[in-house]
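J.: need the 3D shape of this:
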Amino acid sequence: MARSTTGKSRFKIQRSLGIELPGLGKAGALERRPYGPGQHGNKRKKISDFAVRQKEKQKLRYHYGLREGQLVNYVKKAKKDKSRAWMDSLLITLESRLSNVIFRLNWAPSMLAANQMVSHGHVVVNGKKINVPGYTIKKGDVITLTDRGYASLNFTQAQATPRLPSVPACYSVDAKTAKVVDLPLPSDIPFEYAGQLVTEFYWKVKP
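T.: Here you go, the predicted model:
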């Protein structure tokens, strides 16, 4: 299972990217400063074009809790889809990951918690337990949790203090059952990002 961080704290990740990423869960108030983190952060430093683009793709990587190799594989898959712009295809795929769906339904307080719920067999899709966080949901899928899932601390915590204010319109939620009524949209991404910069960062990646 991919970790949502690589040794750095959730706060430091968000501090370095200059943005709150909902998938990392609550990490304290993010104080915005006109300089970067660290003891030398207040020194003016020119940021390269590469660093600017890398920063944007890191937002996706950390929010969804992916390793770099996983994200690259998603990019390759998206570039094979000729039905729409590959960046849109990438975002729809990331939003369609089962762990993300559990998080967006406010059934888990963070993406890591959602990954754990799926991996531990607490998530049921169309009557069948699914333990793969990267499982892709489809239109018409019905998603529930096991009794242990509904009784888990992750679920009760997320229900008591939702990380996000609302559930995307592509999901219909009735009591403890959710149905996928449509595919997620790129506009459903719950944080600001510059898709063009991500496109430019991965322009050399072949399908």
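J.: use CA for all of it now, contacts and neighbours both
T.: Will do.
J.: so what does the helix or strand hosting residue 117 touch, helix or strand wise?
T.: Using DSSP states H and E, residue 117 sits within helix 111-119. Helix 111-119 sits against helix 98-104, with contacts defined as 3 or more CA pairs under 8 Å, 6 or more residues apart in numbering; DSSP states H and E.
J.: can you give the distance of the helix it packs on from its chain's centre?
T.: 8 Å (CA atoms, centre = their mean, to the nearest Å).
J.: correct me, but residue 181 touches residue 171?
T.: Yes - under the criterion of CA atoms under 8 Å, residue 181 makes contact with residue 171 at 5.6 Å.
J.: quick one: which of those two has more around it?
T.: residue 171 (23 against 16; other CA atoms under 10 Å).
J.: I'd say that one and residue 182 touch.
T.: Yes - Residue 171 lies in contact with residue 182 (CA under 8 Å); the separation is 7.2 Å.
J.: spit out the residues that contact those two alike.
T.: Common contact partners of residue 171 and residue 182 (CA atoms under 8 Å, 6 or more residues apart in numbering): none.
J.: before we move on, back to that, helix or strand right after the helix holding residue 117?
T.: Using DSSP H and E, the first helix or strand after helix 111-119 is strand 123-125.
J.: show me what the longest helix along the chain is packed against.
T.: If you go by DSSP state H, the chain has its longest helix at helix 49-64. Contact partners of helix 49-64 among helices and strands, from 3+ CA pairs under 8 Å, 6+ apart: helix 10-17, helix 195-201.
J.: helices or strands up against the longest one?
T.: Translated: helix 10-17. Applying 3+ CA pairs under 8 Å, 6+ apart, one finds that helix 10-17 makes contact with helix 49-64.
J.: before we go on, could you also do this sequence so I can check it against the first one:
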Amino acid sequence: MSKRHESKYKINRRLGVNLWGRPKSPVNKREYGPGQHGQRRKKPSDFGTQLMAKQKLKGYYGNISEKQFRRYYADADSRKGDTSENLIGLLERRLDAVVYRMKFVPTVFAARQFVNHGHVLVNGRKVTIPSYMIREGDVITVRTKSRQLPLVLEAVESAERDVPDYITVDHDKMEGTFVRTPQLADVPYPVTMEPNLVIEFYSR
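T.: Sure thing, here's the model as predicted:
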């Protein structure tokens, strides 16, 4: 099993949720955490609830580092409007998240690697930074030589998830457009996300 898969499954087990809604998740069989004390349950404190919300949101986007995630919070907090909505908008504008939403790859972990390896063009230019911030109207294309890769074909044919309406995609051309920055209600999370608790965690 690749390190990427191990990391993904560890996050699911630790949080006790099927974070990406995949049928192969170990949480589908065992909803409790790993280890000999995994089945013990106790009511979490307010801090514990906020921490769990942060870990879920961080984990969903490929286990973003704490330093980078805190920068997203600071950016969201400095903008006008609702901070939690701003945070979701920033996370959904990451290039790896957009590539995942467009169903060019099966997982967000694969999306990060896919971008790193130079398989993606933004407005006709190669971008290899997964955290690159996409803007409304940007066109994302899979490079011609990468379109027959097994993971790309697997993702396109998968019925596990749909492309959200804030993105348009033509899988025949392997090209999509980021139409608009979504709000929390627009994002098809398989589990409930609570960015308001994340904001509370950082604003303590």
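J.: how much space between the most centrally placed residue in the first structure and residue 104 of the first structure?
T.: Geometric centre of the first structure, nearest residue: residue 64, 2.7 Å, by CA atoms, centre = their mean. Separation of residue 64 of the first structure from residue 104 of the first structure (CA to CA, to the nearest Å): 11 Å.
J.: tell me the residue furthest from the middle of the second structure?
T.: Distance to centre of the second structure, CA atoms, centre = their mean, peaks at residue 36 (29.7 Å).
J.: which residue in the first structure aligns with that one?
T.: Aligned by TM-score structural alignment, residue 36 of the second structure pairs with residue 39 of the first structure.
J.: residue 141 of the first structure: what's it in contact with?
T.: 125-126, 179-180.
J.: which among those gets closest to residue 139 of the first structure?
T.: For those, the closest approach to residue 139 of the first structure (CA to CA) belongs to residue 180, at 5.1 Å.
J.: and the gap between the closest one and residue 32 of the first structure?
T.: 37 Å.
J.: those two: who's more crowded?
T.: The neighbour count for residue 180 of the first structure versus residue 32, taken as other CA under 10 Å, is higher for residue 180 (20 against 10).
J.: that one maps to what in the second structure?
T.: Under TM-score structural alignment, residue 180 of the first structure pairs with residue 178 in the second structure.
J.: same question for residue 125 of the first structure.
T.: In the second structure, residue 125 of the first structure lands on residue 122 (TM-score structural alignment).
J.: leaving out chain neighbours, which residue sits closest to the match of residue 180 of the first structure?
T.: The shortest distance from residue 178 of the second structure to any non-neighbouring residue, by CA to CA, 6 or more residues apart in numbering, is to residue 167 (4.8 Å).
J.: contacting residues for that neighbour?
T.: Per CA under 8 Å, 6+ apart, neighbours of residue 167 of the second structure: 101-102, 176-180.
J.: which member of the residues you listed is positioned nearest residue 7 of the second structure?
T.: residue 101 (20.2 Å).
J.: how about that closest one, what's its match in the first structure?
T.: By TM-score structural alignment, residue 101 of the second structure lines up with residue 104.
J.: let me know whether its match touches residue 162 as I believe.
T.: No - using CA under 8 Å, residue 104 of the first structure is not in contact with residue 162, being 9.4 Å away.
J.: quick one: which of those two has more around it?
T.: Counted by other CA under 10 Å, residue 104 of the first structure and residue 162 do not tie: residue 104 has more neighbours, with 28 against 21.
J.: how about the more buried one, what does it touch?
T.: Contacts of residue 104 of the first structure (CA under 8 Å, 6+ apart): 164, 167-168.
J.: quick one: what's aligned to residue 68 of the second structure in the first structure?
T.: Match for residue 68 of the second structure (TM-score structural alignment): residue 70.
J.: can you list the helices and strands that the helix or strand encompassing its match packs against?
T.: For residue 70 of the first structure, the host element (DSSP H and E) is helix 68-80. On a contact count with 3+ CA pairs under 8 Å, 6+ apart, helix 68-80 of the first structure meets helix 86-95.
J.: post-alignment, the helix it packs on versus the second structure, mean distance?
T.: For helix 86-95 of the first structure, the mean deviation from the second structure after alignment is 0.6 Å (mean CA distance after the TM-score superposition for the first structure).
J.: before we move on, the earlier item: of the helices and strands packed on helix 49-64 of the first structure, flag the one that's most buried.
T.: helix 10-17 (a mean of 18; mean count of other CA atoms under 10 Å).
J.: onto which residues of the second structure does that one map?
T.: The aligned range for helix 10-17 of the first structure in the second structure is 8-15, by TM-score structural alignment.
J.: mean shift between that stretch and the first structure?
T.: Stretch 8-15 of the second structure sits 2.2 Å off on average (mean CA distance after the TM-score superposition for the first structure).
J.: so which of the contacts of residue 104 of the first structure hold up in the second structure?
T.: Mapped onto the second structure and checked by both residues aligned by TM-score structural alignment, their matches' CA atoms under 8 Å, those keep the contacts 167-168.
J.: hang on, the earlier thing: the match of residue 68 of the second structure: neighbouring residues, count only.
T.: 14.
J.: and for the one 5 residues further on?
T.: For residue 75 of the first structure, the number of neighbouring residues by other CA under 10 Å comes to 23.
J.: that one and residue 104 of the first structure: what is the separation?
T.: The separation that residue 75 of the first structure has from residue 104 of the first structure, given CA to CA, amounts to 22 Å.
J.: just residue 60 of the first structure next, same as before
T.: Relative to residue 104 of the first structure, and taking CA to CA, residue 60 of the first structure is found at 15 Å.
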